[in-house]
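Undergrad: Pasting the sequence and the predicted model now:
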Amino acid sequence: MTAPNHHQLVFPNDYRYDDARRAWNLAADLRPAVVALPTSTADVVNAVRYAGERDLRIVVQGTGHGAIVHAPLDGAMLVNMREMRGVEIDAANKRARLEAGALWEDVVVPATGQGLTALHGSSPNVGVVGYSLGGGIGWLARMHGLSAESVLAVELVTADGAVIRADRTQNTDLFWALRGGGGGLGVVVALEIALFEVDDLVAGMMIWPWERSAEVLTRYAEWAETAPNSVSASGRMLQIPPLPEIPESIRGRQLVVIDGAVLGTEAEAQEILAPLRALGPEIDTFGAAPLDSLIRLHMDPEPPMPTKGDGVMVDALDSEAIEALVEIAGPGTESPLIIVELRQLGGALRERKPGAGVLGSLDGSFAFFAAGVPLGPEVAEEIELRIDALKEALAPWTREKPYLNFAEKRVAIGDAVGAESFARLETVKAAVDPHGRFRSGHAFTPTPPLEVARAA
């Protein structure tokens, strides 16, 4: 074999180690035995073979938004894909090919320049691959479904160092398993995804003082259940930090916000949004919008920062459920959470189509997520306690079914995809990774702590 050169392998005694191991979520203190920084598929092959010869488990990282489920990675190789960000747009065939380190902004900007868009998420700097392997809920999701279902082909390096392609005609079981199973089957080096035309788009947000959280979120929860598939929205309680890059009108404020996108004309959006506008928002920015505006609509933080969060899927919520959320994390609670979110599901997300991947659909009404910034151990503990209290309060409205991309504590993949799909997924895992070389962010089976292995 050809060993990776010293530029691509970073060990703890290397001055580059802290930068190479760093995840976007700075609360994830990853300390792998070695970090690989490949720039090509050949580099990935060499890294995988190197790890195999030394009995190192492998964890793959695109951006590290969900890295906290992996920590601390003692005795493992971290394959950081950040140097592989190439993107090719095939506008004529409405598809894109992207390398595994590509961020959503890398895809959306050139695609929208050609009148197309992807089923991207709410943040410009989330990695396309990790987002899609876990499902993917974006602003077009209730019309077009999960991002995982827009994947047309996957190029993968397997545990034995082979480079294979999985799509609807070859390696079909693996292609099924990769779409929504959360990864852990190999190193994805490239994806091909479908792109979509959007004729008319209305997007924006409505903002109220957070003292109105119970009233606004109750109306939102009722409205979301009957809204047409052409709209995807999110309702959030926010405590916005006083950062200079945040617009002055909301900087440092506590708010309740509904944001979203309507695939339709302004007249159609006016009718759809009327029940929310009837609440008299302080700020209302909904209007005709360019496609590329959606990538920053949600105002997700972009620079790396420490966060602690968790989420779960919930069913239809009544006023009692909303009041429980507000009483735990709303006005007057001194909550350490900067966000408590209910992201609208339903529509095409509920429809499992023939040929769908392992996840295929989400049968909840909302994806709940809450997070805070752990500035010190006491704050971190309070964040965890507050999120646990929120999840306990929502228990009557949930089947404790996680959505992998919002689960920041290790969960059983079987709980997310269902027993029947999980049994098939385990069969695929055993076939492509018989020795368990690759570690998923979440658990195929209860995973013992990684044994410390020496990488040299």
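TA: Here it is on my side, so go on.
Undergrad: hey, let's count contacts and neighbours off CA atoms from now on
TA: Will do.
Undergrad: Sketch out the strands for the stretch 151-300 of the chain, chain order is fine.
TA: 151-157, 163-167, 187-194, 202-209, 231-239, 254-262, 283-284, 287-288 (DSSP state E, counting those that start in this stretch).
Undergrad: on contacts alone, who are the packing partners of the third one?
TA: Helices and strands touching strand 187-194, by 3 or more C-alpha pairs under 8 Å, 6 or more residues apart in numbering; DSSP states H and E, are helix 41-53, strand 95-99, strand 151-157.
Undergrad: what's the answer for the first one, then?
TA: Contact partners of strand 151-157 among helices and strands, from 3+ C-alpha pairs under 8 Å, 6+ apart: helix 41-53, strand 163-167, strand 187-194.
Undergrad: Please compare the first structure with the one that follows:
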Amino acid sequence: MDHGRPTRRALLATGLALATAGCTDGGAQSPPTPGGDPGGGPSSPPTTPGWSDLEVSGGLSRPGQAGYDPSTLLYNPRFSPAPQAVAHCRTADDVAACVRHAGRTGTGLRLRAGGHSYGGWSAGDGLVADLAGMDAVELAADGRTARIGAGARLVDVYTALGAQGVAIGAGSCPTVGFSGLTLGGGVGVLARSFGLTCDQVRSIDVVTADGTSRTVDAGNDPDLFWALRGGGGGIAAVTSWTVAVRSAPRVTVFFLRWGLERGADVLAAWQRWAPTAPRELWSTCKLLRNPADGDRVQVSGAWTGTAALDLSGLLAELPPPAANTHRTLGYLDAMLYEAGCSGLDAQACTARALDGAHRQPFAATSSMLGTELPQAGLDAALAAVRELRAPAGLVEAGMSFDALGGAVADVAADATAFPWRTALATVQHTATWSGPADPGPFDAVVAGTRDALTPWTGTAAYVNYADAGQPDRAAACWGGNRGRLQRVAAAADPDGVFAFPGGVRA
């Protein structure tokens, strides 16, 4: 076993290359439209915005002014937003001012947390309320809950909580916004033991479409509370979250790799083992094409149990892997490891995640694996990855199967807006590339791998892996919860102040 710090090649091989590893998970409250915004926004006739009337404590940036840099708004550089103004919000009152301005003038409004929206919906051509200044993380005096600002990034949340010996289950990409992740449900590396991130929410501070600030929970506006846990945004502006925390566990992280030719065998063994393993064990299985580092199938994950990590249920069915590593870490160090930031503090981790080498353009879509793939489905998955037509500039492409089950399945399908509680896994289809290129061929790559599974997965999808080109997206993302979610959205925001192309009413 190799217990040392992974090399750059090992980081890529373990799925920590940020885009393909799910580093684009969530990150936008009003979570694709390069250089524009084709829809969404208030239905009332717009008036000419009077920007001098909008005052926020962090200031307002307009084209040509200091602080106006649209290239920093979105993680995915395939998009080129050009908003009329960026409001740098620091308080709930700032957010309320932006909401009232949008409602009064008809200006399209986007709320940006981490900027990781797959569809580029964290920014548009109207007003962007940038919540980055609202990133405080405060542990309650009793140590049972924490209040997390709407602009906090995951690395900041993990650092603040881990330093006080408590933990929350969330995603792996360090710069994803906690808000966007949670609004979509929140699949992460501790999901099977902690539940979805939205399952850990106890109350939410919001600004509603009328510009009013209030707190919602199970007893105060339960419909809105329900919708904001898995509904994907576009209903109200979250300003902070109160979440349950628990004692931070020790975490054993592991990584296994085989050649891609073993893909069907590894996926077959993994899908029988992973969803029914002890709930302290979360894992992901990836089928990957990588021209530089080699094609491969890999299984990696995290174990939070008190006994020693035991992978025999998986390995007994397979040939020895070409790589087999594990290491046991404290909670914060494990989260930094999963983020590809071992040995770095939060500031350095953020800078690394946002540098040019990691902010590669990407295309993505998703499926939900409801039941085990039969042999025909396993063969189709492998063939779709091995035989995909790699466009020029491709860095990596493939499928990532992330295990559900455990605590995720403890919650009823209609208890929150996230509907896929009994699924075995989410499936993320991704393609990353370097340099300027037409996104079309890469969109075709991910659509192709998704379509290869459709005979067995159907059209169900995970809202945080947003795909603007997916037919009947609302049904795909919310299934049987769509009707209630649409009714809540219409009641909470009748004029569409928060509407955007990826919302439930789009």
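TA: That came through, no problem. Every value quoted in this text rests on a predicted model; they were computed, and no experiment measured them.
Undergrad: can you put the helices and strands packed on strand 187-194 of the first structure in CSV and add mean neighbour count?
TA: CSV is the format used below for these (neighbours: other C-alpha atoms under 10 Å):
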stretch, mean neighbour count
helix 41-53, 20
strand 95-99, 23
strand 151-157, 22
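Undergrad: Of those, which is nearest residue 333 of the first structure?
TA: Of all these, strand 151-157 sits nearest to residue 333 of the first structure, with 42.7 Å by C-alpha to C-alpha.
Undergrad: Where does that closest one end up in the second structure?
TA: The aligned range for strand 151-157 of the first structure in the second structure is 201-207, by TM-score structural alignment.
Undergrad: By how much does that stretch deviate from the first structure on average?
TA: By mean C-alpha distance after the TM-score superposition for the first structure, the fitted stretch 201-207 of the second structure averages 0.8 Å away from its aligned residues in the first structure.
Undergrad: tell me which residues in stretch 56-69 of the second structure are buried?
TA: Buried residues in stretch 56-69 of the second structure, counted by 16 or more other C-alpha atoms under 10 Å: 56, 60, 61, 62, 68, 69.
Undergrad: now stretch 285-293 of the second structure
TA: 285, 286, 287, 288, 289, 290.
Undergrad: got it, and stretch 448-465 of the second structure?
TA: 448-454, 456-457, 459-465.
Undergrad: and for it, what are the contacting residues?
TA: Defining contact as C-alpha atoms under 8 Å, 6 or more residues apart in numbering, one finds that stretch 448-465 of the second structure is touched by 24-26, 117-118, 180-181, 184-185, 232, 364-371, 373, 377, 380-381, 384-385, 388, 398-399, 426, 428-429, 475-479.
Undergrad: Return the members of those classed as buried.
TA: Buried subset of these (neighbour count, 16+ other C-alpha under 10 Å): 24-26, 117-118, 180-181, 184-185, 232, 364-370, 373, 377, 380-381, 384-385, 388, 398-399, 426, 428-429, 475-479.
Undergrad: among the residues you listed, which are in strands?
TA: Among those, the ones falling in strands (DSSP state E) are 364, 365, 366, 367, 368, 369, 398, 399, 426, 428, 429.
Undergrad: Give me the aligned partner of residue 18 of the first structure over in the second structure.
TA: Under TM-score structural alignment, residue 18 of the first structure pairs with residue 69 in the second structure.
Undergrad: Same check on residue 371 of the first structure?
TA: Using TM-score structural alignment as the criterion, residue 371 of the first structure maps onto residue 430 of the second structure.
Undergrad: Which residue is the nearest non-sequential neighbour of its match?
TA: Spatial nearest neighbour of residue 430 of the second structure, chain neighbours left out: residue 364 (4.4 Å); criterion: C-alpha to C-alpha, 6 or more residues apart in numbering.
Undergrad: Roughly how far does the one you found sit from residue 431 of the second structure?
TA: When distance is defined by C-alpha to C-alpha, to the nearest Å, residue 364 of the second structure is 7 Å away from residue 431 of the second structure.
Undergrad: Equivalent analysis for residue 479 of the second structure, please.
TA: Residue 479 of the second structure sits 26 Å away from residue 431 of the second structure, taking C-alpha to C-alpha as the criterion.
Undergrad: The corresponding residue of the second structure for residue 423 of the first structure is in what secondary structure piece?
TA: In the second structure, the residue matched to residue 423 of the first structure (TM-score structural alignment) is residue 483. Using DSSP states H and E, residue 483 of the second structure falls within helix 482-492.
Undergrad: ok, now residue 89 of the first structure?
TA: According to DSSP H and E, residue 89 of the first structure maps onto strand 87-90.
Undergrad: how about that strand, which residues of the second structure does it hit?
TA: Strand 87-90 of the first structure lines up with residues 137-140 of the second structure when matched by TM-score structural alignment.
Undergrad: for the matching stretch, the distance to its chain's centre please.
TA: 23 Å (C-alpha atoms, centre = their mean, to the nearest Å).
Undergrad: Just give me the longest helix of the second structure.
TA: helix 440-457 (DSSP state H).
Undergrad: once aligned to the first structure, how far is that one on average?
TA: Compared with the first structure after the fit, helix 440-457 of the second structure shows a mean deviation of 1.3 Å (mean C-alpha distance after the TM-score superposition for the first structure).
Undergrad: Provide the aligned range in the first structure for that helix.
TA: With TM-score structural alignment as the criterion, helix 440-457 of the second structure aligns to 381-398.
Undergrad: what distance separates the matching stretch from the centre of its chain?
TA: 20 Å.
Undergrad: And stretch 426-435 of the second structure, by the same measure?
TA: With C-alpha atoms, centre = their mean, you get 13 Å for stretch 426-435 of the second structure.
Undergrad: What lies in contact with that stretch?
TA: In contact with stretch 426-435 of the second structure (C-alpha under 8 Å, 6+ apart) are residues 19-20, 22, 360-369, 393-404, 442-443, 445-447, 449-450, 461-462, 465.
Undergrad: Would you mark the buried spots in it?
TA: Neighbour-count burial for stretch 426-435 of the second structure flags 426, 427, 428, 429, 430, 431, 432, 433, 434 (criterion: 16+ other C-alpha under 10 Å).
Undergrad: Who are the contact partners of the aligned residue in the first structure for residue 114 of the second structure?
TA: Under the alignment (TM-score structural alignment), residue 114 of the second structure pairs with residue 63 of the first structure. Residue 63 of the first structure sits next to 23, 24, 82, 101, 125, 126, 127 when contact means C-alpha under 8 Å, 6+ apart.
Undergrad: The residue nearest to residue 430 of the second structure is in contact with residue 120, isn't it?
TA: No: in this structure residue 364 of the second structure lies outside contact range of residue 120 using C-alpha atoms under 8 Å: 11.7 Å.
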